[in-house]
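J.: Sequence and predicted model, in that order:
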Amino acid sequence: MNAPLHLAATLSSGRVTDVHAENSRPLAAQLLVGKTVDEAARLAPVVFSLCGVAQGVAVKAAADVAGGGSFVMTAEIERALSLEAIKLHLWRLMLDWPVLFGRQPERARFAFVLKRLDKVTDARSAYDAGGEVLDLVARELLAGFMNSLREPRNLSEMADACRRSGSIGDALARLIEAGASDPLEDPVPLLAPLPASVFADALPGGWPDADYCRAPHLSGDAYETGPLARHVNNPLVARLVVQRHRIAARLFARVVEMSDCASRLRHPLPDDMPALVDVAPLAGGGALARIETARGVLLHALRLDGDTVADYAIVAPTEWNFRPGGVFEQEGAGWAATDVAYAEWRLRALALALDPCVLYDVAVTEETAADA
């Protein structure tokens, strides 16, 4: 087992059972202890490079409040967070999802778009880049929907519309046509955007200890975080959820979210969209910062001793979705599979839809008659 996240299951009598997510990545937040706030803010994006902008903002935001001040969200921070989220979404959409369906990753297209986004330096260039992302969504990712006079009436029409929308649309269509992916009568609840104070008040003992960081919860309940939780009220996303196509719903929600991120580039700090960042004081001292990232909610808890970090804890989206008893383990079990290859493919699709921020592998063991 080389990957930090090992996803294992058993195929028994044609059904997938015993799904486990074994997360061995270290809790690296302690690397920030003993550093000054500025040092920690510079180090966090290096240690947690996949969402480095969000990590750096979280350090500064938590430190502002822990030090007795307040955090002020700016248009510049919002644009930086939105740019990072767009890049991460495009990475999955253009490079990873096509491969799952045997297609070539769109490396040249991804590099071209990334180069354009990297040229954003101010409000004007951010506005223009946001418009280009909206065009990308409309013309390439959702073309089959934009070119129709009405929304699809059923899943077959939805699959047809998806297939007219490039490689991502093809992936959506094939997910839909593969059949319902959610075997749960009582799915893991979705973690809607919540203020930092809700998390702060719910922390056992007032601080996210190592056990909590490994298996976060709200009042003892596991939740799913990410684009689906933020966009489940979108009519097309909701239709997929109702029909138990939650893997496809997560992929569709990612495309929808790109449009939201593009809108934030053009018009940051909107009153009619949830705040990306906020901070709450902790009862025992320190502060908790909450940031909505591409993969889900990110929490940073910090205590200071003067200008030095005395204690630090990070709760990442991966730990919500791949915790013991979490959405991957629950939704990954209980469905029919014809063979090990299909079972592994389906679990890879679920894992990719939940989007862990670490490398992962998938292994399915077939139970033989002698094992039963």
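T.: Sure, I can see it.
J.: switch to C-alpha atoms for all contacts and neighbour counts from now on
T.: Fine.
J.: Tell me which stretches of the stretch 251-372 of the chain form strands.
T.: 277-281, 287-293, 296-305, 308-315, 360-366 (DSSP state E, counting those that start in this stretch).
J.: Determine the set of other helices and strands touching the shortest one.
T.: Packing contacts for strand 277-281, counted by 3 or more C-alpha pairs under 8 Å, 6 or more residues apart in numbering; DSSP states H and E, involve helix 52-66, helix 196-202, strand 287-293.
J.: Could I get the buried residue list for the second one?
T.: Buried residues in helix 196-202, defined by neighbour count with 16 or more other C-alpha atoms under 10 Å: 196, 197, 199, 200, 201.
J.: can you list the residues that contact it?
T.: 206, 207, 218, 219, 278, 279, 280, 281, 282, 288, 289, 290 (C-alpha atoms under 8 Å, 6 or more residues apart in numbering).
J.: In addition, the following structure is provided for comparison:
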Amino acid sequence: MSLSGQLSIRLDCQDQVVRSAQVVLQRPVVAISQLLVGLSPVALLERIPLLFALCAGAQQVAAVRALEQAVNWQAAPEVELARSRLTELELIRESLVRLVQDWPLPLPLASLKALLQRCQQGINELQPWLGFRVQPMLHDPQPLHRCMTELQARWPEVEACAQGDWLSPHPALSSQHPQQPLPDVLDLLGLTALLPNLRLGQMEAEINGQPRTTGPAAAAQAGVSLGEQLVQRVQALMRRAAQAVAGLNHPPTIACIPGLEAGEGVGRVKTARGCLLQRVQVQGQQVRQWQMIAPTDWNFHPQGVLTRQLSGLVLPTDPAEAEALVRALVLSIDPCVDFVLHWESSHA
């Protein structure tokens, strides 16, 4: 298993009906923690991008926010603005890749490359602001301004591609309804309630024993078909990316979690998939504890939204169509790791 982890989905089917679904996310968070605990804050920040290939910028920002909070350091507004812009640019980049690769949005390859290039150029310009306790610095604002302006100017191409029927509801899901209520949405109050468990070393992505959803996965509305919920999730991904593009000059701020103890810090970032959280404890010049809960941990909880929506699902008789249907559901919730489907079928 890679450091990014793997998602295993096991379906027990009888006469084309999913009788039970087992969702297991394997992620070596303990092994990653062992690579980070004992380091200085500066050394931890240097190692983070080596461990996380996907959303590396968000991981760095979450880490530096947690570390600075733990040592009671308040980043200057210019620094936080730069970090927020970086995470928004990364969100736009990740959203575009998902929309084109998984659904696919009919965006011409040349346009996609140009948009991704602008995002990456902007991210590169903002990298110096990710340092631990970094001070505002003199820099040429023109390259970043040019990247953001060009990105905003090209975004109507994306909007135009989304006007067609590329995202019509999956026909096999048109009459399906969730068998169980969807999990509640993750909020700041819920994250505060999570702190006691994290301090005890418990990293389950749940609040009071219950799963939550975050990001575009939380956009699905109860009382509509699963096909319509799938469309709602992908539209939410598109909508959030569009908001990020339009708001690059004034990206949303991230509120601090109240109730932290001395030496404790929690950093949050709103990624394309939802809430990324890192928690640290710092004593002296060393990191004594490091923890992470990512959007995939929330959205693919064993009793989470996917398990609830797969249970009772009526599958097409054709095996290829059945697998395509389940994959569409999984992709609409958007895991940040590879996933494998396991099928067990029987007849009454």
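T.: Thanks, I have it. Worth saying up front: this structure is predicted, and the values here are computed from it rather than measured.
J.: before we move on, back to that, quick one: which of the helices and strands packed on strand 277-281 of structure 1 is nearest residue 163 of structure 1?
T.: strand 287-293 (28.3 Å; C-alpha to C-alpha).
J.: And the closest one, how far out from the chain middle?
T.: From the chain centre to the centre of strand 287-293 of structure 1 is a distance of 14 Å (C-alpha atoms, centre = their mean, to the nearest Å).
J.: again with stretch 51-60 of structure 1
T.: On C-alpha atoms, centre = their mean, the centre of stretch 51-60 of structure 1 falls 16 Å from that of its chain.
J.: Tell me the residues of structure 2 aligned with that stretch.
T.: Counting by TM-score structural alignment, stretch 51-60 of structure 1 lines up with residues 55-64 of structure 2.
J.: In structure 2, what residue corresponds to residue 262 of structure 1?
T.: Residue 262 of structure 1 maps onto residue 245 in structure 2, with residues paired by TM-score structural alignment.
J.: again, but for residue 83 of structure 1
T.: That one, residue 83 of structure 1, aligns with residue 89 by TM-score structural alignment.
J.: Relative to residue 333 of structure 2, how far out is the residue nearest to its match when sequence neighbours are not counted?
T.: Residue nearest to residue 89 of structure 2 in three dimensions, not counting chain neighbours: residue 119, with 5.4 Å by C-alpha to C-alpha, 6 or more residues apart in numbering. Note on residue 119 of structure 2: its distance to residue 333 of structure 2, by C-alpha to C-alpha, to the nearest Å, is 24 Å.
J.: returning to what we had before: please check the contacts of helix 196-202 of structure 1 and keep the buried ones.
T.: For the contacts of helix 196-202 of structure 1, buried by 16+ other C-alpha under 10 Å: 207, 278, 279, 280, 281, 282, 288, 289, 290.
J.: returning to that earlier point: and the strands of the stretch 251-372 of structure 1, which is most packed in?
T.: strand 287-293 (a mean of 28; mean count of other C-alpha atoms under 10 Å).
J.: so where is that one in structure 2?
T.: The aligned range for strand 287-293 of structure 1 is 265-271, by TM-score structural alignment.
J.: So the match of residue 83 of structure 1 sits against residue 125, correct?
T.: No: using C-alpha atoms under 8 Å, residue 89 of structure 2 is not in contact with residue 125; the gap is 11.1 Å.
J.: And those two? Which one has more around it.
T.: Neighbours per residue (other C-alpha atoms under 10 Å) separate residue 89 of structure 2 from residue 125, with residue 89 holding more: 27 against 18.
J.: Go through the helix or strand containing the more buried one and flag the buried ones.
T.: Using DSSP states H and E, the element containing residue 89 of structure 2 is helix 77-102. Within helix 77-102 of structure 2, the residues that count as buried by 16+ other C-alpha under 10 Å are 79-99.
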